[in-house]
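A.B. asks: give me the fold of what follows.
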Amino acid sequence: MLVLGVCSLKGGVGKTSITLGLASAALERGLRTLVIDMDPQGDSTMALGARPQAGDVASVLDQPDESTMRAATVLSSWADDGLDVLAGSERSAVHDRLDGTDVDRLRYALSWVHGYDLVIVDCPPSLGGLTRTGLAACDRALVVTEPGLFAVMAVGRAMRTIDELRRGPAPALQPLGIVVNRVRSRSIEQAFRLEELQTLYGPLVLTPPVPERAALQQAQGAAQPVHAWPGAAAAELARTFDALLDRALRAPRH
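C.D. replies: Presented below is the predicted three-dimensional model:
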């Protein structure tokens, strides 16, 4: 079971879109997948059509055991089987502090989870306790950015956070790489930022980048996987997420 964290230390770069694209690719491939929504905004939970019932990620962090995990895990409306969601909640914000007391809670809760091929952890777009707790439970971390000045600067902070966790409470954590989202092929500024990222991080910059296409927002707005959305743009996005998922699945795990 690969546990993959999706993170960004800058909001608005499409981190949840990448989470949903990877979930769509995993569903298309028949991988049994759990998406954990650590973001108090709960966007992944909403887009996946998950309806929390007897619990959510906040209750799991309050009491990380088998019964709370089971109660908080619900089926996505994307499929009749094979894609589950540990539902997000604004109540999880109480755990978004940096005192280090919660960092092992999700990892402990996942010791009760079995039967999945892939777990995707959608972290909040900030360096707080929830992001640290989410990443500490992961084998690999995917950093999401877009080709703009401030987003590129945030990549460095995210990579330092991953290294800090690897040297401390999460020795198994490794960076999978950097996925560049919302790329416009004709933008001179974006081309400059892409070159800057490649100079700084080399092979950690994953290919292909995710192109900016309205089809991605359309599919998410309809609570549908992009692999099921019609049109050439959606098919292009589907191939991109397939390639990113391949990269994640090839990564060695402890």
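
A.B. asks: CA atoms for contacts and neighbours, from now on please.
C.D. replies: OK.

A.B. asks: can you pull out the helices in this protein?
C.D. replies: Along the chain, counting by DSSP state H, helices occupy 15-29, 43-47, 57-62, 66-72, 105-110, 129-136, 149-167, 188-201, 214-221, 232-250.

A.B. asks: could you also give me the structure for this second sequence? I'd like to compare it with the first:
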Amino acid sequence: MLVLGVCSLKGGVGKTSVTLGLASAALERGLRTLVVDMDPQGDSTMSLGVQPEGVDVATVLDDPGEAAVRAATLASTWADAGLDVLPGSERNVRHDRLDDHELGRLRYALTGLTGYDLVLVDCPPSLGSLTRIGLTACDRAVVVTEPGLFAVMAVGRAMRTIDELRRGPAPNLQPLGIVVNRVRARSLEQAFRLDELRSLYGPLMLTPQVPERAALQQAQGAAQPVHAWPGAAATELSEVFDALLDRALRAPRR
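C.D. replies: Now for the predicted structure:
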């Protein structure tokens, strides 16, 4: 089972969109997948067609264990089977100021969990305890950015956070790389920022990059996987997420 964290320390760069794109690719491939929504906004939960029913990530973190995960996990409406959600809600916030010795709660809850090929952890766009709890549970982490000044600056903070966790509560955590989202082919400013990212992070830059296409937001707004959305733009996006999933699956598993 590969546990993959998706994070960004800047909001609005499409972190959840990348999480959902990877979930769509995994579903299309027949991989049994669990999405863990650490974000109090619960955007992944909503887009996956799930309504929390009194138990969610917060209740799992209150009393971590495999039984709590099973009780809180709900099936996504994207398919009859194969894609489950550990839902997030505003209740997650109460765990955003935990001490460092408590960061292993989600990792402990996922220990011994069977029946999944892939776990995707959608972290909040902040440096609070929820993000650190989520990443501490992961084998690999993807940092999502877009080719803009402030988003590029946030990549450095995210990479430093991953390194700090590796030196502390998450010795097995490794960066998978950087996914650049919302790329426009003819933007000179974006081209400059992409060159900047390549010069700073080199082989950590994952390819292909995710182009800016309305089809991605349309599919998510309709609570549908992008692989099932009609049109050439959705097909292009599907191929991008297939390739990114391939890269993630080549990482060592638990």
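
A.B. asks: could I get the helices of the first structure in TSV, plus columns for distance to Arg97 of the first structure?
C.D. replies: Shown next, in TSV, are those (distance: least, Cα to Cα, whole Å):
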stretch	distance to Arg97 of the first structure
helix 15-29	21
helix 43-47	21
helix 57-62	13
helix 66-72	22
helix 105-110	13
helix 129-136	4
helix 149-167	15
helix 188-201	29
helix 214-221	30
helix 232-250	29
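
A.B. asks: single out the most deeply packed of those helices.
C.D. replies: helix 129-136 (a mean of 27; mean count of other Cα atoms under 10 Å).

A.B. asks: mean distance, it to its aligned residues in the second structure?
C.D. replies: When the second structure is superposed, helix 129-136 of the first structure averages 0.3 Å from its matched positions, counting by mean Cα distance after the TM-score superposition for the first structure.

A.B. asks: which residues touch that helix?
C.D. replies: For helix 129-136 of the first structure, contacts defined as Cα atoms under 8 Å, 6 or more residues apart in numbering pick out 5, 7, 38-39, 92-93, 95-100, 102-107, 121-125, 141, 162, 165, 169-170, 173.

A.B. asks: show me the contacts for the closest residue to Trp229 of the second structure other than its chain neighbours.
C.D. replies: Excluding its sequence neighbours, the residue lying closest to Trp229 of the second structure (Cα to Cα, 6 or more residues apart in numbering) is Ala219, at 6.1 Å. Ala219 of the second structure makes contact with Pro225, Val226, Trp229, according to Cα under 8 Å, 6+ apart.

A.B. asks: repeat that with 10 Å
C.D. replies: Neighbouring residues of Ala219 of the second structure by Cα atoms under 10 Å, 6 or more residues apart in numbering: Leu20, Gly21, Ser47, Pro225, Val226, His227, Ala228, Trp229, Pro230, Ala234.

A.B. asks: how about Leu165 of the second structure?
C.D. replies: Neighbours of Leu165 of the second structure in contact, by Cα under 10 Å, 6+ apart: Asp100, Leu103, Arg132, Ile133, Leu135, Thr136, Pro171, Asn172, Leu173, Gln174.

A.B. asks: measure it to Val142 of the second structure for me?
C.D. replies: 14 Å (Cα to Cα, to the nearest Å).

A.B. asks: kindly report the same for Pro124 of the second structure.
C.D. replies: 13 Å.

A.B. asks: my read is that Glu239 of the second structure contacts Pro208, right?
C.D. replies: Yes: between Glu239 of the second structure and Pro208 there is a contact under Cα atoms under 10 Å: 9.1 Å.

A.B. asks: quick one, what contacts the equivalent of Gly21 of the second structure over in the first structure?
C.D. replies: By TM-score structural alignment, Gly21 of the second structure lines up with Gly21 in the first structure. The neighbours of Gly21 of the first structure, taking Cα under 10 Å, 6+ apart as the test, are 15, 27, 210, 216, 219-220, 225-227, 237-238, 240-242, 244-245.
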